[in-house]
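Asks: Sequence first, then the predicted structure:
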Amino acid sequence: MQPETERTAREELARVLAGGPGPGELDLDADMVDTYGLTSLNKLVFMMAVCDGTGAGLSHFTEEDIARMRTLRDVVDALEPYVGKAA
């Protein structure tokens, strides 16, 4: 896991969760829906922002791929192969 990708993902999730935990307080292995109350719309906003922030094209992921990303670690691990590869 690249520190830059994790940092960007933490910052973007904290931004979407406005008023929730800060980037450093987010648990990489917590379920984003159950723990932080992330809605499907907010998840899409988060994914768009984190993809923009890392240069990974959102088009690399299907709807099913995104649905399977339950934790912040899932997101970071999924993004890693595509960082800097906008499509």
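Replies: Sure thing, it's come through. Numbering: from 1, shown residues only.
Asks: going forward, measure contacts and count neighbours with C-alpha atoms only.
Replies: OK.
Asks: gap between Met32 and Leu38?
Replies: As for Met32, its distance to Leu38 is 6 Å (criterion: Cα to Cα, to the nearest Å).
Asks: okay, pairing it with this:
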Amino acid sequence: MPDTIETAARSALAQVLPQDLPPEAIDPDADLEHLGLTSLNKVLFLTSVCDRVQVGLHHFTEHDLAAMRTLGQVVTALSRHAEVH
């Protein structure tokens, strides 16, 4: 069974953050840049979470990806494209 989008996003984000932060401690409204996420790590994070929840990156434009500035925004954006099982 695939991860829920929020669980997958929290886990993927925790793996690329420079500080050791447990997934459940990540504030969904915190700015990813303020958490220390670099542009490269944002790409790695988004690729990883898309793979985990089976949502293709092709659903998003460069502008869409740039607009995802918080964990909550990523979860909302991915939720619009996730298949319901």
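Replies: Done, it's in. As the structure is a computational prediction, the values presented were derived from the model and not from experiment.
Asks: Please work out the TM-score for the two chains.
Replies: Once superposed, the chains reach a TM-score of 0.89 (TM-score structural alignment, normalised by the length of the second structure), with 82 aligned residues with a Cα RMSD of 1.7 Å.
Asks: shared neighbours, Met32 and Leu38 of the first structure?
Replies: Any residue near both Met32 of the first structure and Leu38 by Cα atoms under 8 Å, 6 or more residues apart in numbering counts here, and not one turns up.
Asks: elements contacting the helix or strand hosting Glu64 of the first structure?
Replies: Element membership for Glu64 of the first structure, per DSSP states H and E: helix 63-68. Applying 3 or more Cα pairs under 8 Å, 6 or more residues apart in numbering; DSSP states H and E, one finds that helix 63-68 of the first structure makes contact with no other helix or strand.
Asks: So for it, what gets flagged as buried?
Replies: Of the residues in helix 63-68 of the first structure, Ile66 count as buried by neighbour count, 16 or more other Cα atoms under 10 Å.
Asks: Please state the offset of it from the chain centre?
Replies: Helix 63-68 of the first structure has its C-alpha centroid displaced from the chain centroid by 12 Å (Cα atoms, centre = their mean, to the nearest Å).
Asks: Likewise for stretch 21-34 of the second structure?
Replies: 10 Å.
Asks: which of the residues in that stretch are buried?
Replies: Quick answer for stretch 21-34 of the second structure (16+ other Cα under 10 Å): 23, 26, 28, 31-32.
Asks: Great, nothing more from me.
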